[in-house]
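My questions are about this predicted structure, shown below with the sequence.
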Amino acid sequence: MQFNRGNKDDTFLLNLYKRLLYPRMVEEKMLKLLRQGRIGKWFSGIGQEAIAVGSTLAMQSDEYILPMHRNLGVFTTRDISLKKLMAQWQGKATGFTKGRDRSFHFGTQDYKIIGMISHLGPQMALADGIALADVLAGKQKATLVYTGEGATSEGDFHEAVNVAAVWNLPVIFLIENNGYGLSTPKSEQFRCKNLVDKAIGYGLEGRQIDGNNILEVYDTIHQLANEIRKDPRPILLECLTFRMRGHEEASGTKYVPQELFDEWEKKDPLSNYENFLIEQQILTADSIIDIRAKIKKDIELEVEEAFDEPEPEVDASQEEYDMYFPYEQKVVEPNQASTEKRYLDAITDGLDLAMQKYPNLVLMGQDIADYGGAFKITDGFTAKYGKNRVRNTPICESAIVGAGLGLSINGYKAVVEMQFADFVTVGFNQIVNNLAKTHYRWAEKADVVVRMPTGAGTGAGPFHSQSNEAWFTKTPGLKVVYPAFPEDAKGLLLAAIEDPNPVIYFEHKYLYRSLTTAVPDGYFTTEIGKAVKLADGNKFSIITYGLGVHWALDYLKNNPESEATLLDLRTLQPWDKEAVRTAVKSTGKVLILHEDTLTNGFGAEISAWIGEHCFQHLDAPIMRCASLDTAIPMNKALEDGFLAKARLAETIEKLLKY
């Protein structure tokens, strides 16, 4: 291994050695603790330390790094104390996640490190959003994100790299090619000769370096980071290295040929660099002993102190509270002046006002810029706000949701448009595992709204018509709103954008141009979590939302003798339990109506809650009226037969017979 010291002085080179040695000695201590049964799991990065240490030192201290779970050197080089890290690994109350997540699955704004989630790859899209925020703010900063050779096969890798290339984002995508994805060798993972060869397919620069040569790692990343700060663009950097331990210690290494261990042992980053410093007369045998003795003493002390840190206290109310960023909505009351607006135009108005109020708000979605979106909701926005803030995206829902989270982490707000709510499946992981869990895991907000054009009635068939709100109402950490009227569409959208928590905003496509009502002018918000009573009767109660509200209103108009209470939930997470309780008590008979399919639709949750909390007020079984448990057909007659509206009258008649 050849080292080129360049103009680095002895002090710098010695510091680099200590930085490299420290995580190795921590790892060796962890392996002893594992054998002693004092810790339960360890993901070893022995043999790969040069990448973590060299790359971290090459970045500025206020630039974000997004590592993986074998990159201990990133954390130690950013000077996070071992005691704090150990408390995290042991699930202590003083760890970064307060015992809620394992190993390096956390982030910390204090050290500008954003850890990964277990699903490989999503952190790369976050890096895009972080870098985009820097570009929009006019900051000359670079972002560094790690991934492994196995994750380069994932869609998240493709999407994130492609977005960065299209948007010229200053991101270094560092592939840590250690030869194996758990037990699967690289020969069974990809056919290209080198992973860096993938760069040309995205139209970006690629470099391959010896990941075990700490000076080569440092110099390369230092140079690249300097370049892309001034000339923003992404870089694909492949670092060749080898994992000398198992995927985690329990998995062992029997699947690795011994000759590979023999070959890579000669390339050990620590011993090679140590020998180089001895040759340079910077280290001696005695100084090495002294350095190791001091590090060992510090490690022993901090490890034992961490074992004595307190365990988390079990507090159910605190756990539930911490799913969301602390926020108390202050409702902005509407003006008396109003204008007749279509449902679609109310959404446009809300977005327009939000863009004026929040200069740090970015809209992202397919075709939303000059074209104005599939439904023309953002038509004209680029002329007013520019393409930096109204951004066309490639077809990559996962990367754009992840970029939204990255924007939030770096001080921005994001509204992400799904062209159709059905397409959210491609970005599902980012929503339910990243957006929803981020605050609970490490107390960071996820200031992202996902707009979801939803619902049937337009003959759009199985892939453009689903009511999929129940996928999200069961996911703690998300808020879910579903307006039925233009006024609520505007007020709830503005409230969602104000809220620093992730909000899934359902907007019904059928109502876009078919429903026009008076909408208050100017800026106002509607309370999230508050239902509204639209009709007051004493025979039975209809609890519904979305298009179901209009089906119910039509029924009551055509059957004035019904004398029903009609409750529009408007928000599904959190939902207004007290309004539901009041409706149940006032009539004793309840019909829950929604467009979604019957089985496991959101109505099932409302029904279960009423049965548990309001049973004494019921005079009849709770009834649900929902769409068929099938996919949504395209044909008009079939679609009408599918929808809950087809069974509304008969279900009400059945309820009233009790």
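Cool, got the structure.

From here on, just use CA atoms for contacts and neighbour counts.
Noted.

how about the residue lying closest to residue 180 once chain neighbours are set aside, what does it touch?
Excluding the flanking residues, the one nearest residue 180 by CA to CA, 6 or more residues apart in numbering is residue 186, at 5.8 Å. Contact partners of residue 186, counting by CA atoms under 8 Å, 6 or more residues apart in numbering, are 149, 150, 179, 180.

Who are the contact partners of the last one?
It refers to residue 180. By CA under 8 Å, 6+ apart, the neighbours of residue 180 are 149, 150, 186, 243.

Quick check: the first one touching residue 184?
No - contact status for residue 149 versus residue 184: not in contact, 10.7 Å apart, counting by CA atoms under 8 Å.

Between those two, tell me which one has more neighbours.
Taking neighbours as other CA atoms under 10 Å, residue 149 and residue 184 compare with residue 149 leading, 23 against 13.

From residue 261, how far out is the closest residue to the more buried one other than its chain neighbours?
Residue nearest to residue 149 in three dimensions, not counting chain neighbours: residue 177, with 4.9 Å by CA to CA, 6+ apart. For residue 177, the distance to residue 261 equals 15 Å [CA to CA, to the nearest Å].

quick one, which of these two is more surrounded?
residue 177 (23 against 16).

can you give me the strands in the stretch 551-658 of the chain?
For the stretch 551-658 of the chain, strands defined by DSSP state E, counting those that start in this stretch occupy the ranges 564-568, 571-573, 590-597, 623-627.

angle of the last one against strand 590-597?
Counting by axes from the mean of the first three to the mean of the last three CA atoms, to 10 degrees, strand 623-627 lies at 20 degrees to strand 590-597.

who's in contact with strand 623-627?
590-598, 603-604, 642-645, 647-648, 651, 655.

ok, of those, which come out buried?
590-598, 603-604, 642-645, 648, 651, 655 (16 or more other CA atoms under 10 Å).

In stretch 197-211, which residues are buried?
197, 198, 199, 202, 204, 205, 206, 207, 208, 210, 211.

repeat for stretch 367-375
Buried, per 16+ other CA under 10 Å, within stretch 367-375: 367, 368, 369, 370, 371, 372, 373, 375.

can you check stretch 570-579 too?
Buried, per 16+ other CA under 10 Å, within stretch 570-579: 570, 571, 572, 573, 574, 575, 576, 577, 579.

this is the other structure I want to compare:
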Amino acid sequence: MKSNIKYKKTKLSTTTKIALYKTMLKPRLIEEKMLILLRQGKISKWFSGIGQEAISVGVTMAMQAEEYILPMHRNLGVFTTREIPLYRLFSQWQGKANGFTKGRDRSFHFGTQEFNIVGMISHLGPQFGVADGIALASKLKNKNQVTAVFTGEGGTSEGDIHEALNVASVWQLPVLFCIENNGYGLSTPTKEQYNCENLADRALGYGMESHIIDGNNILEVYTKISEITESIRKKPRPVLIEFKTFRMRGHEEASGTKYVPQDLMDQWAEKDPIENYRLHLLTEGVLTEKEDAIFKAEIKAEIDTHLDKTNAEEVIVSTESNELNDVYKDFEYQNIEESSNTNELRLIDAIHEGLKQSMEKHDDLVIMGQDIAEYGGVFKITDGFVEAFGKDRVRNTPICESAIIETAMGLSIAGIKSIVELQFSDFVTSGFNPVVNYLAKSHYRWNQNADVVLRMPCGAGVAAGPFHSQTNEAWFTKTPGLKVVYPAFPKDAKGLLATAINDPNPVLFFEHKALYRSIRQEVPTDYFTIPFGKAATLKQGTDITIIAYGQAVHWALNTLEKHKDISADVIDLRSLQPLDTETIYASTKKTGRVIILQEDSLFGGIASDISALIMENCFESLDAPVKRVASLETPIPFINHLEDQYLARDKFEDELLALLAY
């Protein structure tokens, strides 16, 4: 038999040619074994890469061991080429302890710093943005390294992909973007996915180099990718590769392939990358049938040995405390006392000063956001930062919240802290997926923290309407893995921001726009920290407990100024996640009455959870029902008198007096 793939002559050594064959053969034989185990119910799901091994293997062999690769469902060859012990992969697929996710995620939804691999999440698109971040770190550290990232042709329809390609081009990041065009996104053919001849053609719109490669030809994949990666190391830039290939099995095994015309299956079966390369090596005299049989026997023996080890492994056992403790990376808070020297600062000035001092303390800390460089941000908080720290560390971004948040995640994977300024907290919706599904879950899933602070200018009181005035903290306080901070005073803002940047976990730092220039306070001039999870008791009394945060704290204080006869504990939460329940419960047990004031609308807000916690833990101490006071159940209107009607500010006084009279 002759090969159905035409292989060009290369200068590759016999050793390399044989290595390419053996390295492709290994994932194929593993897959064949896994398909048997799937039918036996010994693994739960399988996404087959049969027919696409040349891409995973060729790209990985062209990369250097210390360079990161971000694979997808069908890239088993990436993991085996990086020589991850098979029993660890098998344990991962069986949800056992020797895997990489402690039974918390499946298949290839994991990463490993040991092997410089960052696995996927099911949302697909974020992989490209995370690759941007890892590549940015390489560029900032002058490592001359390439980051390779994979997706399928279906994934390219996602907006995250577009954003990441655009950022990589604008910033000239050394990323190898690999699209495995295998004909179908689950059952949807390419003609229903995009309306251009080649996906590589899209690169022109990004000002990016691109190449089309026969993804079933291992020699073409390996030699061309070797040339391209070497070129990128010398001249950092993004390159888009479209690999033409085919998926010989279903999207996952349960899907089947009935939707694929049989003649198309037959056509691609003749282009099998392993069988054709085997025939080529036999024809060239590089491989003998005896050697081939030996290779297969050795790999099968290795598979069986490692499967036996995995099968002998006990079922994974955990405890509630183990699970809870792994949601966040350990953070040893270091209390840095405030100095006696102070200046009177507005909230906005305190944030500016805190950011600047943290940029000085952490000499590789990067801040990214729209218009934050020369312009200084729309609120001028980063004014002068470019002159102080340079454009590598103070980075204007395109309008692409998802890609920038994903870039921040990539920086964290590469060991660099970052801050992302959302121009308005409302705009985080454009990057919601990476916040709640990538940043929040990575440490729990595979022990990779997201050392990222998202700065969130928020809130009403500035007549900015429904898209610039929301206070949307409740979207995030209910997401395990995120920390949420919401200061009401300049001093707290500066100290808590320093802690947020020191904390290796993802922190959403809410900054109320209406307080930026309206609140002044004496603030220590030097760098200092304030711990999370410690509320501030602003007033002490015996009649009632008032709990609030952000702008609502000032509404409460202003109301008490009008009623000096009311003896109240006023608790400024400051930190919403973690929450200082100790202070809340102690005050409740002292006063017997609690009113919770929030700017957000009522249903589903954090006041509801605090009320429930008090009812569950302090019920016998209460002399009246816990009262929640919040804004209307409508979007925030624009014009002043409608905004005033919307806000909880003016109804608080009546509710406070009514509760005291209960």
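Cool, the structure landed. Since we're looking at a predicted model, the values are computed, not measured.

hang on, the earlier thing: ok, which of the strands of the stretch 551-658 of structure 1 comes nearest residue 424 of structure 1?
With CA to CA as the criterion, residue 424 of structure 1 lies closest to strand 590-597 of the strands of the stretch 551-658 of structure 1, at 16.1 Å.

now that closest one, how far from the centre of its chain.
Centroid separation between strand 590-597 of structure 1 and its chain, computed with CA atoms, centre = their mean, to the nearest Å, is 30 Å.

next one: stretch 570-582 of structure 2
26 Å.

In structure 1, point out the residues matching it.
Taken onto structure 1 by TM-score structural alignment, stretch 570-582 of structure 2 occupies residues 566-578 there.

and if you look at stretch 305-321 of structure 2?
With TM-score structural alignment as the criterion, stretch 305-321 of structure 2 aligns to 301-317.

buried ones in that stretch?
Buried, per 16+ other CA under 10 Å, within stretch 301-317 of structure 1: 302, 303, 306, 309, 311.

try stretch 161-179 of structure 2
Within stretch 161-179 of structure 2, judged by 16+ other CA under 10 Å, the buried ones are 161-179.

ditto for stretch 29-42 of structure 2
30, 31, 34, 35.

One more: stretch 523-539 of structure 2?
Buried, per 16+ other CA under 10 Å, within stretch 523-539 of structure 2: 523-525, 527-537.

so which of the strands of the stretch 551-658 of structure 1 gets nearest residue 141 of structure 1?
By CA to CA (comparing all of those), the closest turns out to be strand 571-573, at 37.5 Å.

Give me the mean deviation of the closest one from structure 2.
Mean deviation of strand 571-573 of structure 1 relative to structure 2 after superposition (mean CA distance after the TM-score superposition for structure 1): 0.2 Å.

which residues are contacting that strand?
473, 478, 479, 480, 481, 482, 483, 528, 529, 530, 531.

before we move on, back to that, which residue in structure 2 aligns with the residue nearest to residue 180 of structure 1?
In structure 2, residue 186 of structure 1 lands on residue 190 (TM-score structural alignment).

Distance-wise, check that match relative to residue 166 of structure 2.
Distance of residue 190 of structure 2 to residue 166 of structure 2, computed by CA to CA: 23 Å.

repeat for residue 494 of structure 2
34 Å.

now do residue 29 of structure 2
38 Å.

Aligned to residue 343 of structure 1, what sits in structure 2?
Per TM-score structural alignment, residue 343 of structure 1 is aligned with residue 347.

ok, its match - how many residues close by?
29.

Hmm, it is touching residue 516, no?
Yes - with contact defined as CA under 8 Å, residue 347 of structure 2 and residue 516 form a contacting pair (4.8 Å).

Let me know the outermost residue of structure 2.
residue 565 (49.9 Å; CA atoms, centre = their mean).

residues in structure 1 aligned with stretch 452-472 of structure 2?
Using TM-score structural alignment, stretch 452-472 of structure 2 pairs with 448-468 in structure 1.

Can you point out the buried residues in the matching stretch?
Under 16+ other CA under 10 Å, the buried positions of stretch 448-468 of structure 1 are 448-457, 459-461, 464-468.

Endpoints of it, how far apart?
Stretch 448-468 of structure 1: ends 19 Å apart by CA to CA.

Now do the same contact list for residue 505 of structure 2.
328, 329, 449, 450, 451, 452, 481, 482, 483.

can you pick the most crowded of those?
residue 450 leads the contacts of residue 505 of structure 2 on contacts (other CA under 10 Å) with 33 neighbours.

ok, now which ones touch it?
408, 409, 412, 413, 439, 440, 442, 443, 504, 505, 506.

Distance-wise, check it relative to residue 398 of structure 2.
Distance from residue 450 of structure 2 to residue 398 of structure 2, by CA to CA: 22 Å.

which bit of structure 1 covers stretch 608-620 of structure 2?
Using TM-score structural alignment, stretch 608-620 of structure 2 pairs with 604-616 in structure 1.

And the lengthiest helix in structure 2, what does it pack against?
If you go by DSSP state H, structure 2 has its longest helix at helix 14-39. Other helices and strands packing on helix 14-39 of structure 2, by 3 or more CA pairs under 8 Å, 6 or more residues apart in numbering; DSSP states H and E, are helix 53-62, helix 76-81, helix 273-284, helix 289-312.

Please identify the most buried of the ones you listed.
helix 53-62 (a mean of 27; mean count of other CA atoms under 10 Å).

Just say helix, strand or coil for the residue positioned nearest the centre of structure 2.
For structure 2, residue 438 is the residue whose C-alpha lies nearest the centre (CA atoms, centre = their mean; 3.0 Å). Judged by DSSP: H, G, I helix; E, B strand; the rest coil, the three-state class of residue 438 of structure 2 is helix.
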